[in-house]
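Undergrad: Sequence isn't available, so here's the structure alone:
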């Protein structure tokens, strides 16, 4: 037993690609598992949803960045990685393994949340429970409004992230406080402010992969068929575009002009 433990403790990789992949995978897994688990709790205790939902997702993001940030930067979000790559803050060649880690981590994280709460979830109708894992638009919101919502909310999210990580910004927090600052933004400024229309997705991996998980494990087409298949694609497309837009707005209006 002792020899086995020694062998396990000596497992190590020198590959930056594998290290960054593992960090993004574990960080995104942690983020999505905690967040979806909070959604499952709120389904049973709706009186907590107004504060508990945004707060849980914000804290989930903070702790997940603490887990992974020292290795990969703790993006945990394809919109973040793509936006930063578009302004030269991440090498384009790293996008593939960052994306793989994020999307796979989101799938496994949502699956773990389902494994924990499946006996409670399976007692209720599918159309009530699949939104534990994926976002949906309000019934009166059309696709155009939902698309605009996700572009603008993700734009602000990335714009603020750029300001917090800008080395030239004298107002930036210390590295130790950065995950907390980003999580607080996710809680206060983003999810609490922009969640009414579409649930505050902000993250293509966090929305798509749990949706795929639910389709595989019993919900069939319901997570994709919502609103006549005219919503599920919006967090994927709009969040990527919003991430690029937010990074470039900060670069062109603030980042390029430091003395």
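TA: Arrived safely, thanks for sending. Since the model is a prediction, treat every value here as computed from it, not as a measurement. Residues are numbered from 1 along each chain as shown.
Undergrad: Could you use CA atoms for every contact and neighbour count after this?
TA: Noted.
Undergrad: Verify the contact between residue 194 and residue 149 for me.
TA: Yes - using Cα atoms under 8 Å as the test, residue 194 is close enough to residue 149 to be in contact (7.4 Å).
Undergrad: So the two - more neighbours on which side?
TA: residue 149 (26 against 19; other Cα atoms under 10 Å).
Undergrad: So the more buried one: helix, strand or coil?
TA: Using DSSP: H, G, I helix; E, B strand; the rest coil, the structure places residue 149 in helix.
Undergrad: hey, where'd the helices end up in the protein?
TA: Here the chain has its helices, by DSSP state H, at 2-9, 16-44, 49-72, 78-86, 95-121, 126-129, 143-165, 178-185, 192-194, 204-214, 222-229, 234-253.
Undergrad: Relative to residue 136, which of these is closest?
TA: Evaluated over the helices of the chain, closeness to residue 136 peaks at helix 222-229, with 7.7 Å, by Cα to Cα.
Undergrad: Use this one as the comparison:
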């Protein structure tokens, strides 16, 4: 293919009309050399073998990386703030509860910023399921997205664990001692006074608020943020959730952010105790709580606020379809230009 500024390329470009199609009136003026350049000029979608595999892997890897970044910042700030309270780890505490909220907010913003333009930046199985239920996200992609998200949480937690392992040893009293004291740096555990029902409700409520805000941000008929600013708004959203609703359960609001690191802790010496805590707390609070809360928040937003065609709340009912069928041709809805008319 000739260089972008070459005469051959300019001749080839001039031979195409405003629609991008070849103009017969201009084609006849091309020289034989120009004609050969015209035939050779094309965009190669897969310039090499790896690019084909990358096209398949881009979306799940983006979700994997987004969650890994989220957990690196989130679990990392947990470790720094809590472990530094031990005088054997640091001469003075490095941070506060507000620092933890900032860390998780920054991790969310950067995770979405890295993955948003490729996979949509879900980085949360509860968000993925909500978009599949209410926004037409393909259900066939849901399993691979969730798997990638959980693996991102596991790897992110593993990197943080490797980084802070010596400080963890000091706090625990040895390499082979692992308790909930440091397990809670990676996954969420409710405070002792919280009942099971209250813990579930806390996660349910926080995730419902999260999804309502996310759906409002993506609603083009509401007040969507300018292009590229969604991660910044998510930073403030997660920061606000942490400072207002995060104390009691650690505000998982994301099954992958909790389950991935929980898998990691069970693999590095914490054992089955991370699953048996409060009769399988890990299932119904940081997993089912966010998933059901996300569905409830999405249901409420779409039922009362959303008017886009993606949601099943706005699909035409039988009576409306019948009226459209019998309406005069000039009153029937016309598909957008270029739409596929195949039924």
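TA: Happy to help now that I have it. Given the structure is predicted, the values throughout are model-derived calculations rather than measurements.
Undergrad: Need the TM-score from the superposition.
TA: Once the chains are laid over each other, their TM-score by TM-score structural alignment, normalised by the length of the first structure reads 0.90; 247 aligned residues with a Cα RMSD of 1.9 Å.
Undergrad: that older thread, nearest to residue 171 of the first structure, out of the helices of the first structure?
TA: With Cα to Cα as the yardstick, what comes closest out of the helices of the first structure is helix 143-165 (7.7 Å).
Undergrad: chain center to that closest one: distance?
TA: Computed by Cα atoms, centre = their mean, to the nearest Å, the chain-centroid distance of helix 143-165 of the first structure equals 13 Å.
Undergrad: That one vs helix 78-86, what angle?
TA: Per axes from the mean of the first three to the mean of the last three Cα atoms, to 10 degrees, the angle that helix 143-165 of the first structure makes with helix 78-86 is 60 degrees.
Undergrad: what range in the second structure does helix 143-165 of the first structure sit on?
TA: Aligned by TM-score structural alignment, helix 143-165 of the first structure falls on residues 196-218 of the second structure.
Undergrad: Name the residues that touch that stretch?
TA: 127, 190, 222-225, 230, 237-238, 241, 245, 248-249, 251-254, 284-286, 289-298, 300-301 (Cα atoms under 8 Å, 6 or more residues apart in numbering).
Undergrad: Give me the buried entries from those residues.
TA: Among these, those buried by neighbour count (16 or more other Cα atoms under 10 Å) are 127, 190, 225, 230, 237-238, 241, 248-249, 251-254, 284-286, 289-298, 301.
Undergrad: List the residues that contact the residue mapped onto residue 213 of the first structure from the second structure.
TA: Under the alignment (TM-score structural alignment), residue 213 of the first structure pairs with residue 264 in the second structure. Applying Cα under 8 Å, 6+ apart, we find residue 264 of the second structure in contact with 154-155, 157-158.
Undergrad: do the same with residue 239 of the first structure
TA: Contacts of residue 239 of the first structure (Cα under 8 Å, 6+ apart): 79, 150-151, 154-155, 202-204.
Undergrad: do the same with residue 215 of the first structure
TA: So residue 215 of the first structure contacts 221-223 (Cα under 8 Å, 6+ apart).
Undergrad: And for residue 107 of the first structure?
TA: Residue 107 of the first structure neighbours (Cα under 8 Å, 6+ apart): 29, 209-210, 212-213.
Undergrad: Check residue 191 of the first structure too.
TA: 54, 199-200.
Undergrad: And for residue 64 of the second structure?
TA: 123, 148-153.
Undergrad: That one maps to what in the first structure?
TA: Structural alignment (TM-score structural alignment) places residue 64 of the second structure against residue 25 in the first structure.
Undergrad: Can you pull up the most central residue in the second structure?
TA: residue 122 (1.7 Å; Cα atoms, centre = their mean).
Undergrad: measure the aligned residue in the first structure for that residue to residue 257 of the first structure for me?
TA: Here residue 122 of the second structure is matched to residue 75 in the first structure, going by TM-score structural alignment. Distance from residue 75 of the first structure to residue 257 of the first structure, counting by Cα to Cα, to the nearest Å: 25 Å.
Undergrad: now do residue 247 of the first structure
TA: Per Cα to Cα, residue 247 of the first structure is found 15 Å from residue 257 of the first structure.
Undergrad: hang on, the earlier thing: can you say which of the contacts of residue 215 of the first structure are buried?
TA: Burial by neighbour count, 16+ other Cα under 10 Å: within those this picks out 222-223.
Undergrad: Considering the contacts of residue 107 of the first structure, which possesses the most neighbours?
TA: Busiest of the contacts of residue 107 of the first structure [other Cα under 10 Å] is residue 210, holding 32 neighbours.
Undergrad: who's in contact with residue 236 of the second structure?
TA: Contacts of residue 236 of the second structure by Cα under 8 Å, 6+ apart are residue 105.
Undergrad: Recalculate using a threshold of 10 Å.
TA: 101-102, 105-106, 108-109, 242 (Cα atoms under 10 Å, 6 or more residues apart in numbering).
Undergrad: for residue 75 of the first structure, same thing?
TA: Applying Cα under 10 Å, 6+ apart, the residues near residue 75 of the first structure are 23-24, 27-28, 61, 64-65, 68-69, 81-82, 84, 98-99, 102.
Undergrad: and it, how far is that from residue 213 of the first structure?
TA: Residue 75 of the first structure is 22 Å from residue 213 of the first structure, by Cα to Cα.
Undergrad: repeat for residue 222 of the first structure
TA: Taken as Cα to Cα, the span from residue 222 of the first structure to residue 213 of the first structure is 12 Å.
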